[in-house]
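S.K.: no sequence on this one, just coordinates:
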């Protein structure tokens, strides 16, 4: 695993060192805030387009940001697992006392805490958590882009913009848990590249109580720790990462098992409530063939394009020599997404945690003329804004 602790240049003759005291305090603040500003600018475009599409379709912006899974997560945050509103049901219109346990507790717990501390309403607290999580993710992405081989701060900022403008990037601004999960995941990977094993273990553990996608992160961190142990590197620290990393994911699965009376209780809930199970990709292949044959909707065609693009980007990551824990993590996310049955319309959203797929693209763009890179980012931002807005307004099913 190749590790870059620092990056000297964005491009020949362009320094990436923080501004000196001669530049003044304002320049230093701007330098430090750059990841946040990039993230906020891209997401603002997305929200403006969503506002326009909401108005055209007779919807309210605020209501669009708390749809579907967001309702479940906010209800759990406000009422706990045992008092979720009976109006919330699974994909088949059914509900049992165990159904809410299908949703991991990390995001609802943080929303509930934010509501208590700030005194705001539940929706405002949820949107605030998503906003802050996005900013933490942005700074992690910028750091990640400077650590990879050939990377730089410019590459990191471009990576931040590209991830903010992912095809289903609208979810970053919703009361969904992807932003919080990815914030934990990116800092786990940053810590991994810096061989800060304890931090990597804790971030992975936190990710494990937010989303089941933590299994992919756990595989990457666990295997990297095993390699370090076999090579006798960093003394006891890789062992600490290996012990800490699974605490969150395994802990919640054990909790659901104790509540349902089955060691595979969480998986059973997913299968019964959302027809979600691992079938090796058979359902995804059928969906892809059907969509390509009929072209039923913009969203479904777009989803197939995103799925195909993720595989091509993974191959590019391997070919470009990206550190193997990063592409292994992305591969795990892809396998979990494409290999599972369930709601096909959610496939593009479920690929959001595979943000490391965009690292080679960001590094390549960082070596191009700034005007060319900015033009591409602007085009991607607008396309993402429209696609996400369409998914929440003109498309009438869950994403």
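M.R.: The structure has been received and is ready for your questions. A quick note: this is a predicted structure, and the numbers were derived from the prediction, not measured. Numbers count the residues shown, from 1 in each chain.
S.K.: going forward, measure contacts between C-alpha atoms and count neighbours the same way
M.R.: Fine.
S.K.: helices of the stretch 251-399 of the chain, start to end?
M.R.: 265-274, 282-294, 298-319, 324-338, 347-350, 359-366, 370-393 (DSSP state H, counting those that start in this stretch).
S.K.: for residue 160, which of these is the nearest?
M.R.: Checking those against residue 160 by CA to CA gives helix 359-366 as the closest, at 8.8 Å.
S.K.: take the one below as the second:
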């Protein structure tokens, strides 16, 4: 097995480096492929929605979680809905960075908060695609970078990347934080991790990636006889990055705790939504019910999907995936699979787990371009059709 901590993490960042313009030019094919796949998804959604008498714009900006985000942007926190069964759906469940951006963008443009949320998602998804390209290029070469960005765009639930949701914003911050760790830019990694922690609860995965990679790097140096101070001096910004990383996530948890008057305030809010973590017991029960009832085929497909993502994670780790990506992807996967409530959301919750796509991206990069292009094209068509069907049906809760 290859070393899980790449040389770039254990040493100083390379001096100089490419300018942002040159990096953007290298990423242009990946961004073009990403944009084409997502545009296909939007066109199919628009046609499908029109045929069903629905508005594609409303589906992307004014349903489900997007309504909660835009309401926070317009009125701040404090809204809650009491359900007949006694549950309380509070807007405190939603982290603040996306509503802040919606409010700021709508204040300085003619966009409504909802449209501002969609604009943030579209721009963030391109930023995420760039980060994925940079990661794939660094680890496996330019073709793998293009394939990684394209595969992420062509996920079955890829349409969420174009919605006024926080997944695109979070993935962009998380992916660039991961790249910063890989390239030894620790302060950037910590700052981006802090912003990711203000975006979604799974920001804890980015914090874990920064902390564990830093700890393992220092531990290996100490095991090699290097004093701690010398190891830290050799990695400028590591201590500062590690201190910055949890500020966003912890800050929001503490703010909710104070507002709710309880140290478990945020967990209580999530409990009101029927969410929480039970080690996967509720999800296992859901799978069992599907497999033993009329939904057997759907249950079998769901079981196969869970098996696939676990296999992709294990396969990536066994092939030497760098430690920060292995930690981040593993925590995202763990949190998604062990959460209870809204089982239909699990594919969306795993959307930011881009390291799972590195092994197939590396494999596609070794194929002839015509064959890899054909595979990605078929996946893109499937994603577009499924996304249109999904949003015009039950959609993401």
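M.R.: That came through, no problem. What you see is a predicted model; the values in this text were computed from it and never measured.
S.K.: hang on, the earlier thing: can you redo the helices of the stretch 251-399 of structure 1 as JSON lines with distance to residue 218 of structure 1 and mean neighbour count?
M.R.: Listed next are the helices of the stretch 251-399 of structure 1 as JSON lines, based on distance: least, CA to CA, whole Å; neighbours: other CA atoms under 10 Å:
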{"stretch": "helix 265-274", "distance to residue 218 of structure 1": "18", "mean neighbour count": "19"}
{"stretch": "helix 282-294", "distance to residue 218 of structure 1": "24", "mean neighbour count": "15"}
{"stretch": "helix 298-319", "distance to residue 218 of structure 1": "18", "mean neighbour count": "17"}
{"stretch": "helix 324-338", "distance to residue 218 of structure 1": "8", "mean neighbour count": "22"}
{"stretch": "helix 347-350", "distance to residue 218 of structure 1": "17", "mean neighbour count": "21"}
{"stretch": "helix 359-366", "distance to residue 218 of structure 1": "20", "mean neighbour count": "22"}
{"stretch": "helix 370-393", "distance to residue 218 of structure 1": "29", "mean neighbour count": "19"}
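S.K.: select, out of the ones you listed, the one closest to residue 111 of structure 1.
M.R.: From those, taking CA to CA, the stretch that ends up closest is helix 347-350, at 21.0 Å.
S.K.: what about the closest one, how far off from structure 2?
M.R.: Here the mean offset of helix 347-350 of structure 1 against structure 2 after fitting is 0.5 Å, by mean CA distance after the TM-score superposition for structure 1.
S.K.: residues making contact with that helix?
M.R.: 167, 168, 171, 303, 306, 307, 337, 338, 399 (CA atoms under 8 Å, 6 or more residues apart in numbering).
S.K.: neighbours around residue 5 of structure 1, how many?
M.R.: 13 (other CA atoms under 10 Å).
S.K.: now swap in residue 296 of structure 1 and tell me
M.R.: Residue 296 of structure 1 has 11 neighbouring residues, counting by other CA under 10 Å.
S.K.: for residue 346 of structure 1, see how far away it is.
M.R.: Between residue 296 of structure 1 and residue 346 of structure 1 the computed distance is 16 Å (CA to CA, to the nearest Å).
S.K.: could you dump the helices of the stretch 251-399 of structure 1 into JSON lines and include distance to residue 3 of structure 1?
M.R.: Listed next are the helices of the stretch 251-399 of structure 1 as JSON lines, based on distance: least, CA to CA, whole Å:
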{"stretch": "helix 265-274", "distance to residue 3 of structure 1": "37"}
{"stretch": "helix 282-294", "distance to residue 3 of structure 1": "36"}
{"stretch": "helix 298-319", "distance to residue 3 of structure 1": "16"}
{"stretch": "helix 324-338", "distance to residue 3 of structure 1": "11"}
{"stretch": "helix 347-350", "distance to residue 3 of structure 1": "28"}
{"stretch": "helix 359-366", "distance to residue 3 of structure 1": "14"}
{"stretch": "helix 370-393", "distance to residue 3 of structure 1": "25"}
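S.K.: please identify which of those helices is closest to residue 122 of structure 1.
M.R.: helix 370-393 (20.6 Å).
S.K.: how big's the offset between that closest one and structure 2?
M.R.: Mean for helix 370-393 of structure 1 is 1.1 Å (mean CA distance after the TM-score superposition for structure 1).
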